[in-house]
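Asker: sharing a model that was predicted from the sequence below.
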Amino acid sequence: MTDPVLVEEHADRVVIRLNRPEVRNAIDLATVEALHEACRTLEATPLVALLAGSGGTFAAGADIAQLRERRREDALAGINSGIFERIHKLPMPVVALIDGYALGGGAELAYACDFRIGTPTVRIGNPEPGLGILAAAGAAWRLKELVGEPLAKEILLAGRVLDADEALSARLLNEVVPAEELDAAGHRLADRIAGQAPLAVRLTKSVFHAPRDAHPLIDDVAQAVLFETQEKHDRMTSFLERRSRSDEEKR
């Protein structure tokens, strides 16, 4: 049996690839379970994650054959919403690499990531009401935060599907690149993130997503932790030494 998700580990990042191209990477229970396993690894050893599809598609949605048979208890169990929220809360940033369709659950998976890079063939949206259900795995509230209420309502209530240019204009995509450059673009962004102090990135992500009433206390506490790190001292010392050398060269 083919693994529904492939995980490629690097020293400072992990590539997670949905691996059901024969069904456009439709998200089924086996995929959800494999993503939970990947999350367990990333929670234990925090690294930047690149999340991609295979076969020219990110994820065309949830597995409709399974979805059709789900009932009230399945909805209340939060099968998809639980894994997408877990991905959203991973300690280090997650970059979605979107080629082709990202619809329904596939779109909600992309919304849960911190960054989204796409190709010119991207089609992203939430057609769930056309199937008699709603986008209940994050889109109904997360999309408004990403693109604003008017556009979010067009997508969620009127079935609008954005192409790559529209998604880029709405800043739902951070960048659009040719399909053959998608992985490289993801790694370039991962390089930039990996060049920062890892703990500073982790705490910044946590502070960014903290409730409004947690500020400014959580900012001060996080900064207090960072002020005590050797990496803060070393990076600032290096900065001051570089500036000193630059000033001397100008004299």
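Answerer: It's in.
Asker: only C-alpha atoms for contact and neighbour calcs from this point on.
Answerer: Fine.
Asker: next, the contact list for residue 183, please.
Answerer: Contact analysis of residue 183 by Cα atoms under 8 Å, 6 or more residues apart in numbering lists residue 97.
Asker: from residue 171, how far out is it?
Answerer: From residue 183 over to residue 171 the distance is 20 Å, taken as Cα to Cα, to the nearest Å.
Asker: ok, now residue 144?
Answerer: For residue 144 relative to residue 171 (Cα to Cα), the value is 12 Å.
Asker: please apply the same query to residue 41.
Answerer: 30 Å.
Asker: ditto for residue 134
Answerer: Going from residue 134 to residue 171 by Cα to Cα gives 23 Å.
Asker: for burial, what's the neighbour tally of residue 187?
Answerer: Residue 187 has 18 neighbouring residues, counting by other Cα atoms under 10 Å.
Asker: spatially central residue in the protein, please.
Answerer: The residue lying closest to the centre of the chain (Cα atoms, centre = their mean) is residue 113, at 1.5 Å.
Asker: wasn't it part of a helix?
Answerer: No - counting by DSSP: H, G, I helix; E, B strand; the rest coil, residue 113 is not found in a helix; it is coil.
Asker: here's the one I want to compare it with:
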Amino acid sequence: MTSVTPPRPVLDPAAFTALRLEERQDRLLARLDRPAVKNAIDQTMVDELHAVCAHLERTPKILVLAGTPADPQRGTKGVFASGADISQLRERRRDDALAGINSSAFERIASLPMPVIAALDGHALGGGAELAYAADFRLGTPQLRMGNPETGLGIIAAAGAMWRLAELVGEPTAKEILLAGRILTGEDCLRIGLITELVEPAELLPAADALADRIAAQDPLAVRLSKQVFHAPREAHPMIDTLAQGMLFDSDAKFDRMQAFLDRKQAR
């Protein structure tokens, strides 16, 4: 009797209002979609990001995060996210801060099984920048403006920037961004390694897809374990590396891929 693999669950795009979703077999594109307020991150968007994470935790796929593209006909500029929704942020008090509303969502995104790619155009400020910092890869455009102006609003960048940014760009530059409000251009981001590729806006999503294609061509389990081992604390190494390798050495994909490599080599 032949077993039938059940179809993998997919998200219903109609159930989302702050995100626009496009799902494929190996990836999910989630566009921040509140263009009237420059994609300011509100509670609805946070809730929908949690829903996306819950889906990708059950059905691991590459996540591509993007914003609203530029529309030359209407004369509108592209934007990733201008930050947290200030109208909501202003009303929050101590208990709201202690709940870690944005930081919990961004940490969940950073911990997803498969890699996360942030495609950045226009403003990626405050919470928008912190969302991008949580990604594994960041691509940008010359129009990108990234930074954390929170101290100018009487608060700190508490959704990951205080520790992720130093890991990404080093302490001196991180302090210039976090303490002095420096806003980086796309060229700045490329120069300091905060983004890995600088492309024109029309090429941003194709570049993200090309990167996703390269990831998808790898063995999914090897990618998942590589991400987990990479982010493990130093004291977990080399034990965690050895354990992960032990799992992979017995996987069917390891034998199939290595045999295919040998076959190609012999055929030359």
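Answerer: On my side now, so go ahead. As the structure is a computational prediction, the values presented were derived from the model and not from experiment.
Asker: can you pull the TM-score for these?
Answerer: Overlay of the two chains. TM-score (TM-score structural alignment, normalised by the length of the first structure): 0.97; 246 aligned residues with a Cα RMSD of 1.0 Å.
Asker: ranges for the strands of the stretch 101-250 of the first structure?
Answerer: Applying DSSP state E, counting those that start in this stretch to the stretch 101-250 of the first structure gives strands spanning 101-103, 115-118, 123-125, 161-163, 175-176.
Asker: average gap between the first one and the second structure?
Answerer: Taken over the aligned residues, the distance from strand 101-103 of the first structure to the second structure averages 0.3 Å (mean Cα distance after the TM-score superposition for the first structure).
Asker: what range in the second structure matches that strand?
Answerer: Counting by TM-score structural alignment, strand 101-103 of the first structure lines up with residues 123-125 of the second structure.
Asker: and the helices in the first structure?
Answerer: Assigned by DSSP state H, the first structure shows helices spanning 29-44, 64-69, 72-77, 79-88, 105-111, 139-147, 149-158, 164-169, 182-194, 198-208, 217-227, 230-250.
Asker: read off where the second one ends up in the second structure.
Answerer: Against the second structure, the aligned range for helix 64-69 of the first structure is residues 86-91 (TM-score structural alignment).
Asker: in that stretch, what's buried?
Answerer: Within stretch 86-91 of the second structure, no residue is scored as buried using 16 or more other Cα atoms under 10 Å.
Asker: that one: how far from the chain's middle?
Answerer: Using Cα atoms, centre = their mean, to the nearest Å, the mean C-alpha position of stretch 86-91 of the second structure is found 24 Å from that of the whole chain.
Asker: likewise stretch 182-189 of the first structure?
Answerer: Counting by Cα atoms, centre = their mean, stretch 182-189 of the first structure is centred 14 Å from the centre of its parent chain.
Asker: and for it, what span of the second structure is it aligned with?
Answerer: Under the criterion TM-score structural alignment, stretch 182-189 of the first structure matches residues 204-211.
Asker: just give me the mean distance for that stretch relative to the first structure.
Answerer: With mean Cα distance after the TM-score superposition for the first structure, stretch 204-211 of the second structure departs from the first structure by a mean of 0.4 Å once superposed.
Asker: tell me the buried residues in that stretch?
Answerer: Residues 204-205, 207-209 are the ones in stretch 204-211 of the second structure that count as buried (16+ other Cα under 10 Å).
Asker: also stretch 25-42 of the first structure?
Answerer: Per 16+ other Cα under 10 Å, stretch 25-42 of the first structure contains these buried residues: 25-29, 31-32, 34-36, 38-39, 42.
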